[in-house]
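Student: here is a sequence with its predicted model. Questions after.
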Amino acid sequence: MDLTKRENNAIQANGNHFVNGARSDIAITPHGSDWYFTVCAVMIVSSFAFAGLSFTKPRSHRIFHYITAAITMVAAIAYFTMGADLGETGIQPEFIRPNNHLVAGNLREIFYVRYIDWVITTPLLLLDLLLTAGMPWPTILYTLLIDEIMIITGLVGSLVTSSYKWGYYVFGCIAFFWVAYTVTWTARKHAMAVGPDVHKTYLICGVWTIFLWFLYPIAWGLCEGGNVISPDSEAVFYGVLDIMAKPVFGALLIWGHRGIEPARLGLHIRDYDDPMPGGLERKTEKDLAGNGHHHHGVTDGNTATTTGASTTV
């Protein structure tokens, strides 16, 4: 039996991508690929954990488990892609640093799949938070739109080679500050009005999220923006942030929701075998036919009564 360790050959298999005849020479090494696959494994385990915990709740109480499991599953696919050295393109950095061997080169590898991940998962993260706070739907939808602007401007900026990339960076930061204001101020007041247990859960998860999200623009400035740190260091920076912002956030949120019913948050979710609201019961076709016949009789009686009344008048 061959017991030799199998090496990670993802970069050899997939890393020969060329842009206009040139290959990305500022790119991840096998160490960066190994780390991306490690984060992928963490995301997969978290997804199964959150999905499994949903079975401890009635189906109508599983919305936060489902959203949180979806977040980590999408992230798992993105990290598998980055570990395989796919979902990327080479972009000429604005700042060429020939004296720094870690980032010396003509094309820096930019993982656009990371932004595809974020454009799906960050709105889901905000949905987890804002639903916890019992926010009204118009505010939730508007906040999600601003969040999408934040992510898309980050993507566009990372793909721009000139100093105009920082204009997109500013647009993204403005959008982020709007989202941060909604999470830390408006939604916090809503959570406080719902109850102390809801407010405690929201405060822990909200502060945790916004603190971490403040670090992402710093990572962007050091990586895609300024070409200061190597792609392997970029992998560690973003990977640690994503682990804390997704699986750790999810664990805090699910734990906080263990005693909170969704109905308290304005989420009135019915399962197929739940009783109808107002004490009404579902009717079979036979019942409906009988009710229709009975209703017809009542209608005829009312009609007759009305006619008689008219005649009397």
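Tutor: Nice, I can see it.

Student: use CA for all of it now, contacts and neighbours both
Tutor: Noted.

Student: so Thr4 sits in a strand?
Tutor: No. Read with DSSP: H, G, I helix; E, B strand; the rest coil, Thr4 is coil and lies in no strand.

Student: hold the first one in mind and look at this next one:
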Amino acid sequence: MFGNMIKRDNNALRVNSYPALEADEHITTHGSDWYFAVTAVMTVATFAFIGLSLRQPRQKRVFHYITAAITMVASIAYFTMGSNLGWTAINVEFERSDPVVRGQDREIFYVRYIDWFITTPLLLMDLLLTAAMPWPTILYIILVDEVMIVTGLVGALVYSRYKWGYFVFGCAALFYIVFVLAWEARRHANVMGKDVGRTFLLCGSLTAFLWTLYPIAWGVCEGGNVISPDSEAIFYGILDLLAKPVFGALLIWGHRGIDPSRLGLYIHDYDEKDVAVMAGEKKDGNANGVSNGHSNGVRADETV
């Protein structure tokens, strides 16, 4: 009896079912359970990164905050997918005879792309700021990244063979991003010091490798309709776990001895007497001194 009282069934698919929006191929409770498990990992990682940031001065928390934001957004997205929300049904281009992918309509989670639209630029910021890349380059790479995500989403929502045109555009954008990480950003990081170069090499190589697997996942899921939505959940979930919380842990560990000011990220705090603040106070003091001296001189003339 006690066991029945504490038992909790996953009713997300039953509660969040929409008769007007049906898909022949959709996640089961197994896929939903997996999405909720990934949600838990992302949430724990978010609190861990925030907790680690509290051990640092405010000026040195930038990478903690960026990384925590990545897992926070991902946790919301995975909770949405686990709840069987944030999806639409799209006609498949390739109908399969395999029972797990048999049907005319497939469940496409557009919320996954909303997650990537927010988190992948943050991931790139983590890497490119570590490499101390110039801001114009960072902004341009982020734009290319957004093109990659948007073309992936549009392709996933297209049921004709034209979806592969968007796939090609996305792969071209991905190729350019990987090239920048592997060549230009890596060289830039090495110039900043061995510890910076080592951290970038570890995290950048992980990201470049994992990101090249996402087009494969897209091809067998939204694109080619080869594997079931439950298998899709596992494939994307493992990639996201490695690309976000594992990546974040490695990045923050690598930054433990790196002062952000070395990377051109000197952040001023209101209670800090650094060179810039002292220079500003000195400038204000000189201005006051000149003003007072002039006033005194006027009074002296008046006295004479």
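Tutor: Okay, I see it. Every value quoted in this text rests on a predicted model; they were computed, and no experiment measured them.

Student: please enumerate the strands of the first structure.
Tutor: 18-19, 22-23, 88-91, 108-111 (DSSP state E).

Student: closest to Gly32 of the first structure out of the ones you listed?
Tutor: Comparing those against Gly32 of the first structure with C-alpha to C-alpha, the closest turns out to be strand 108-111 (12.2 Å).

Student: the closest one corresponds to what range in the second structure?
Tutor: On the second structure, the counterpart of strand 108-111 of the first structure by TM-score structural alignment is residues 106-109.

Student: average distance between that stretch and the first structure?
Tutor: Compared with the first structure after fitting, stretch 106-109 of the second structure deviates on average by 0.2 Å (mean C-alpha distance after the TM-score superposition for the first structure).

Student: buried sites along that stretch?
Tutor: Residues of stretch 106-109 of the second structure classed as buried by neighbour count (16 or more other C-alpha atoms under 10 Å): 106-109.

Student: which one of those sits closest to Leu85 of the second structure?
Tutor: Leu85 of the second structure lies nearest to Phe109 out of those, by C-alpha to C-alpha, at 7.9 Å.

Student: now do that closest one against Ile90 of the second structure, distance only.
Tutor: 10 Å (C-alpha to C-alpha, to the nearest Å).

Student: ditto for Ala45 of the second structure
Tutor: 33 Å.

Student: and those two? Which one has more around it.
Tutor: Neighbours were counted for Ala45 of the second structure and for Ile90 using other C-alpha atoms under 10 Å; Ala45 has more, 23 against 20.

Student: which residue is the nearest non-sequential neighbour of that one?
Tutor: Pro245 (6.0 Å; C-alpha to C-alpha, 6 or more residues apart in numbering).

Student: pull the number of nearby residues for the one you found.
Tutor: Quick note: Pro245 of the second structure (other C-alpha under 10 Å) scores 24 neighbours.

Student: that one corresponds to which position in the first structure?
Tutor: Mapped onto the first structure by TM-score structural alignment, Pro245 of the second structure lines up with Pro247.

Student: also Leu213 of the second structure?
Tutor: Checking TM-score structural alignment: Leu213 of the second structure goes with Leu215.

Student: residues near that match, how many?
Tutor: Leu215 of the first structure: 13 neighbours (other C-alpha under 10 Å).

Student: need the contact list for it.
Tutor: Applying C-alpha atoms under 8 Å, 6 or more residues apart in numbering, one finds that Leu215 of the first structure lies in contact with Leu241.

Student: swap in Ala45 of the second structure?
Tutor: Listed by C-alpha under 8 Å, 6+ apart, the contact set of Ala45 of the second structure reads 68, 71, 245.

Student: now with 10 Å?
Tutor: When contacts are counted by C-alpha atoms under 10 Å, 6 or more residues apart in numbering, Ala45 of the second structure touches 39, 51, 67-68, 70-72, 75, 244-246, 248-249.

Student: could you turn the buried ones of those into a PyMOL selection?
Tutor: Selecting only the buried entries of these in PyMOL, with 16+ other C-alpha under 10 Å as the criterion:
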select buried, resi 39+67+68+70+71+72+75+244+245+248+249
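
Student: centroid-nearest residue for the second structure?
Tutor: With the centre of the second structure defined as its mean C-alpha position, the nearest residue by C-alpha atoms, centre = their mean is Thr119, 2.3 Å away.

Student: alignment lookup: that one to the first structure.
Tutor: Match for Thr119 of the second structure (TM-score structural alignment): Thr121.

Student: related to what we said a few turns ago, residues making contact with the match of strand 108-111 of the first structure?
Tutor: So stretch 106-109 of the second structure is in contact with 21-27, 77, 80-81, 84-93, 153, 156-157, 159, 221-222, 225, 228-229, going by C-alpha under 10 Å, 6+ apart.

Student: repeat that with 7 Å
Tutor: Contact with stretch 106-109 of the second structure is made by 23-26, 86-92, 222, as judged by C-alpha atoms under 7 Å, 6 or more residues apart in numbering.

Student: before we move on, what about stretch 46-54 of the second structure?
Tutor: With C-alpha under 7 Å, 6+ apart as the contact definition, stretch 46-54 of the second structure has outside contacts at 61, 64-65, 68, 71-72.

Student: from those, which single one is nearest Trp183 of the second structure?
Tutor: Nearest to Trp183 of the second structure among the contacts of stretch 46-54 of the second structure, counting by C-alpha to C-alpha, is His64 at 25.5 Å.

Student: alright, calling it a day.
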